[in-house]
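> sharing a sequence plus its predicted fold:
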Amino acid sequence: MTKEEVIEVIKRNIVDNLDDVEEGNIDPQKSMKDYGANSLDMIEVVSTSMRELNIKIPRAELADIANIDQLADKFMEYVDK
C-alpha cells in the first residue's frame, strides 16, 4: 500500500466524520483541527482509519502528530507488517 492510498483512507474518514468537508479540498499539510475536528472527531477518524488499514498503533505514538501527512507517515510504519 502506498502513502497516497493511506492518505485517501484518512481523507475518506474525515469526510465521513466532519460536516461540510469535501475530500478534494483536504490538504494533507493541514491538521484535522483546520477542518473543524474536535478531539472526539479526531479519535474517530484515526480509529476508523486504523481499522480499515488493519493496523494498531499505541496512542502514545500519535500524540505529537501535527497534520494529516504526518499521520499517514505513522500509519505507513505499520501497514503491511
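Received, thanks.

> CA only for contacts and neighbour counts going forward, please
OK.

> excluding its backbone neighbours, what's nearest the residue most central in space within the chain?
Nearest to the mean C-alpha position of the chain, by CA atoms, centre = their mean, lies residue 10 at 3.9 Å. Nearest residue to residue 10 in three dimensions, chain neighbours excluded: residue 49, at 5.8 Å (CA to CA, 6 or more residues apart in numbering).

> next one: residue 45
Nearest one to residue 45, counting by CA to CA, 6+ apart, is residue 13 at 5.4 Å.

> how near is the one you found to residue 81?
Distance of residue 13 to residue 81, given as CA to CA, to the nearest Å: 22 Å.

> those two - which one has more neighbours?
Set residue 13 next to residue 81 and count neighbours by other CA atoms under 10 Å: residue 13 wins out with 21 against 6.

> structure two is appended below for comparative analysis:
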Amino acid sequence: MDREQILNVVIKHIKLNVDGLENIEIDPQKTILQYGASSLDGVEIVSACMRELKIKIPRTEVSSFKTIDDLVELFTKCKNEVREEIKS
C-alpha cells in the first residue's frame, strides 16, 4: 500500500467522523482539528485507520502527530516496516 492509498484511507475516516466534510477537499497540511474534529473524533479516526490498515502503533507515538500529513507519514512508515518484516 503506497502513501497515496494511506492518505485516502485517512481522508475517508475524517469525512466519516466529522460532520459537514462530505464535499470538502481535505488539505493534508492542516490538522484534523482545523476541520472541526474533537479530540474524541481524532481518537476514532486514528483507531479506524489503524484497523483498516491492519497496523498497531502505540498511542504515545500516534499522539505526536500534528498535521494529517504527519499521521499519513507515520502510518506509511509503519506499513513499510511490517512489509519488511514479512519479507525477512
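Yep, that arrived. Keep in mind that this is a model prediction, so the values were computed, not measured.

> returning to that earlier point: counterpart of the residue nearest to residue 10 of the first structure over in the second structure?
The alignment partner of residue 49 of the first structure in the second structure, by TM-score structural alignment, is residue 49.

> OK, contacts around that match?
Neighbouring residues of residue 49 of the second structure by CA atoms under 8 Å, 6 or more residues apart in numbering: 9-10, 13.

> now do the helices in the first structure.
All helices of the first structure, identified by DSSP state H, fall at 3-17, 39-53, 68-76.

> need these in TSV with distance to residue 33 of the first structure, can you?
Listed next are the helices of the first structure as TSV, based on distance: least, CA to CA, whole Å:
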stretch	distance to residue 33 of the first structure
helix 3-17	11
helix 39-53	8
helix 68-76	10
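
> nearest to residue 29 of the first structure, of these?
helix 68-76 (5.8 Å; CA to CA).

> what about that closest one, how far off from the second structure?
Compared with the second structure after the fit, helix 68-76 of the first structure shows a mean deviation of 0.4 Å (mean CA distance after the TM-score superposition for the first structure).

> contacts for that helix, please.
Against helix 68-76 of the first structure from outside (CA under 8 Å, 6+ apart): 2-3, 6-7, 10, 27-32, 50, 55, 57, 62, 65.

> switch the cut-off to 10 Å
Residues outside helix 68-76 of the first structure that contact it (CA atoms under 10 Å, 6 or more residues apart in numbering): 1-11, 26-32, 46, 49-50, 53, 55-57, 61-62, 64-65.

> ok and that helix relative to helix 3-17, angle-wise?
Per axes from the mean of the first three to the mean of the last three CA atoms, to 10 degrees, the angle that helix 68-76 of the first structure makes with helix 3-17 is 110 degrees.
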